[in-house]
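Peer 1: Build me a structure from this.
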Amino acid sequence: MTTPEISREPVLSPIDRISELLFGLLMALSFVGAISVADSGRAEIQEMFIAALGCNLAWGLVDAVMYLVRTIVDRGRTLSLVHSVRAAATPKMGCELLERSLSRGATGLIHEAELEAIRKRVVERQDVPARPKLMWGDLRAAGGIFLLVVIATFPVVLPFALMQDVATAKSLSRLIALIMLFLGGMAFGRYAGYGGWKAGLIMTALGTLLVVAINVLGG
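Peer 2: Presented below is the predicted three-dimensional model:
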């Protein structure tokens, strides 16, 4: 078993990247959905663009900070387990600590001999830090989260900046959003081994319902 400072993903995982893009997309769609085709002029469109970008900037910052908080908490939890195993009075107690830390699904897959082998590796480690800390890669990942949330704003609002007809721009914006939702769902499905096309359709339907709910609730 390794400590989080040593064993970590240098960049965001696929699930993180897709999730942040879709989150930013849904936030932008909540603004686009509030536009009235009959009443909106260029001034209203500009205000929508600024509001959507500002909202995603704010939520991108919040997401990035919370990612760092979650990272240090998870890392501290694992490091606490490592220290507890090393300080256990007997090998059996150390193995019990490791076993309790496993998920319900993994518990039945690990035998006692394997737990003991892990415990020995934990005890033999000489480079275990006293406290968890953030690494440069964590800051890069947080920056990536911020950028993903912000970048997701542009595909659905650019039609309003490039087209004079609001109705056409809104239709194109919705089409782009549906395509992005579908592609995001496909990526989720392939990552989970669930099936790309089916997951894409489910995500498209789910995203559409979420946008409707956001608008109805005044978001």
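Peer 1: from here on, contacts and neighbour counts on C-alpha atoms
Peer 2: Fine.
Peer 1: Residue 105 sits in which helix or strand?
Peer 2: helix 104-107 (DSSP states H and E).
Peer 1: How about that helix, which residues are buried there?
Peer 2: Residues of helix 104-107 include none that count as buried (16 or more other CA atoms under 10 Å).
Peer 1: Equivalent analysis for stretch 25-38, please.
Peer 2: So stretch 25-38, judged by 16+ other CA under 10 Å, has buried residues 25, 26, 27, 28, 29, 30, 31, 32, 35.
Peer 1: Any chance of JSON lines for these, columns secondary structure?
Peer 2: Listed next are those as JSON lines, based on DSSP: H, G, I helix; E, B strand; the rest coil:
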{"residue": "25", "secondary structure": "helix"}
{"residue": "26", "secondary structure": "helix"}
{"residue": "27", "secondary structure": "helix"}
{"residue": "28", "secondary structure": "helix"}
{"residue": "29", "secondary structure": "helix"}
{"residue": "30", "secondary structure": "helix"}
{"residue": "31", "secondary structure": "helix"}
{"residue": "32", "secondary structure": "helix"}
{"residue": "35", "secondary structure": "coil"}
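Peer 1: quick one more, to check against the first:
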Amino acid sequence: MTGTTLAAEPAREPLLSPVDRISEMLFGLLMALSFTGAVSVTEAGRAEIRVMFFAALGCNLAWGLVDAVMYVVRTVANRGKWLTLLQSVRAASDAQAGRAVLGRSLSHDMAGLVSPAEVEAIRVRMVALPSVPERPTLGWNDLRAALAVFVFVVVATFPVVLPFALMQDVSTAKNVSRAVALAMLFLGGLGLGRYAGYGSWKVGLLMAGLGTLLVGAIKALGG
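Peer 2: Predicted coordinates for the structure are as follows:
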């Protein structure tokens, strides 16, 4: 050691938040389950299984694409809202008007945690920014995040449909698929519970039960 302290490198921000990653995985899983749940143990042959496999994959490819596009739209909309706020604060006639604009943008919970002095400090930093883009833009990381959304939805298809492709007995394949689905739902709930600070085991069990109910609702509605 030389006595000099190396500056710690800033942690890289993940492409997607834990909620986004788990939510997209669970969405793809539930969509796939709506197909595997419709497989008849007594009537399904290899041709029907093949149709189910490609139908589930095709559905999740389509919805993965839709979710990825909507992620980009949401990102642009959020940045546009932020730029509008930034420009409004900078264009305010005086400091009091700027604080009022900034204060109205705070959520009810945040408004109770931020003092007037802190609001003013934020306003000063916003006004002091050297330049402000005229419109929201997208970067390479945004496109990578959209691709990640697509991948999470599509990849979630395979664990629950592969048993039908790998096993000759449809009844066994359906039982394995259900077990895998319940495990994925439980793990997804476990992750959400840990992220939110709740009892992770309880949330895992709750998600497994909720997923089962949602699949039933999807099938009942013709999904």
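Peer 1: what range in structure 2 matches the helix holding residue 105 of structure 1?
Peer 2: When structure 2 is aligned by TM-score structural alignment, the counterpart of helix 104-107 of structure 1 is residues 108-111.
Peer 1: now what about the matching stretch, what contacts it?
Peer 2: residue 103 (CA atoms under 8 Å, 6 or more residues apart in numbering).
Peer 1: quick one: the helix holding residue 105 of structure 1 to structure 2 mean distance?
Peer 2: Mean deviation of helix 104-107 of structure 1 relative to structure 2 after superposition (mean CA distance after the TM-score superposition for structure 1): 0.6 Å.
Peer 1: Quick one: map residue 96 of structure 2 onto structure 1.
Peer 2: Taking TM-score structural alignment for the superposition, residue 96 of structure 2 sits opposite residue 92 in structure 1.
Peer 1: That match: neighbour count?
Peer 2: When counting by other CA atoms under 10 Å, one arrives at 15 neighbours for residue 92 of structure 1.
Peer 1: And the one 3 residues further on, by the same measure?
Peer 2: Applying the criterion other CA under 10 Å, we find 22 residues in the vicinity of residue 95 of structure 1.
Peer 1: what's near enough to touch it?
Peer 2: The contact partners of residue 95 of structure 1, taken as CA under 8 Å, 6+ apart, are 85, 112, 115, 116, 119.
Peer 1: Which residue is the nearest non-sequential neighbour of the fourth one?
Peer 2: To tie it back to what came earlier, the one meant is residue 116 of structure 1. Residue nearest to residue 116 of structure 1 in three dimensions, not counting chain neighbours: residue 95, with 6.1 Å by CA to CA, 6 or more residues apart in numbering.
Peer 1: Could you check how far that neighbour is from residue 82 of structure 1?
Peer 2: 11 Å (CA to CA, to the nearest Å).
Peer 1: so which helix or strand takes in the counterpart of residue 189 of structure 2 in structure 1?
Peer 2: Counting by TM-score structural alignment, residue 189 of structure 2 lines up with residue 185 in structure 1. Using DSSP H and E, residue 185 of structure 1 sits in helix 166-192.
Peer 1: Would you check the span in structure 2 matched by the helix or strand that that helix is followed by?
Peer 2: Scanning forward in sequence from helix 166-192 of structure 1 by DSSP H and E, the next helix or strand is helix 196-216. Mapped onto structure 2 using TM-score structural alignment, helix 196-216 of structure 1 spans residues 200-220.
Peer 1: Quick one: average offset of that stretch versus structure 1, please.
Peer 2: Stretch 200-220 of structure 2 sits 0.4 Å off on average (mean CA distance after the TM-score superposition for structure 1).
Peer 1: Also stretch 78-85 of structure 2?
Peer 2: Mean deviation for stretch 78-85 of structure 2: 0.4 Å (mean CA distance after the TM-score superposition for structure 1).
Peer 1: what does that stretch contact?
Peer 2: Contact with stretch 78-85 of structure 2 is made by 101, 102, 105, 132, 133, 134, 135, 136, 137, as judged by CA under 8 Å, 6+ apart.
Peer 1: Can you give me the neighbour number for the third one?
Peer 2: This means residue 105 of structure 2. Neighbours of residue 105 of structure 2 (other CA under 10 Å): 14.
Peer 1: What of the first one?
Peer 2: Applying other CA under 10 Å, we find 18 other residues in the vicinity of residue 101 of structure 2.
Peer 1: That one against residue 86, yeah?
Peer 2: No - look at residue 101 of structure 2 against residue 86 with CA atoms under 8 Å: they stay out of range, at 9.5 Å.
Peer 1: between the helix ranked longest in structure 2 and helix 170-196, how big is the angle?
Peer 2: If you go by DSSP state H, structure 2 has its longest helix at helix 46-91. Orientation of helix 46-91 of structure 2 against helix 170-196 (axes from the mean of the first three to the mean of the last three CA atoms, to 10 degrees) gives an angle of 20 degrees.
Peer 1: so which helix or strand takes in residue 12 of structure 1?
Peer 2: Using DSSP H and E, residue 12 of structure 1 falls within no helix or strand.
Peer 1: That one contacts residue 139, doesn't it?
Peer 2: No - in this structure, residue 12 of structure 1 is not within contact of residue 139 by CA under 8 Å, at 10.9 Å.
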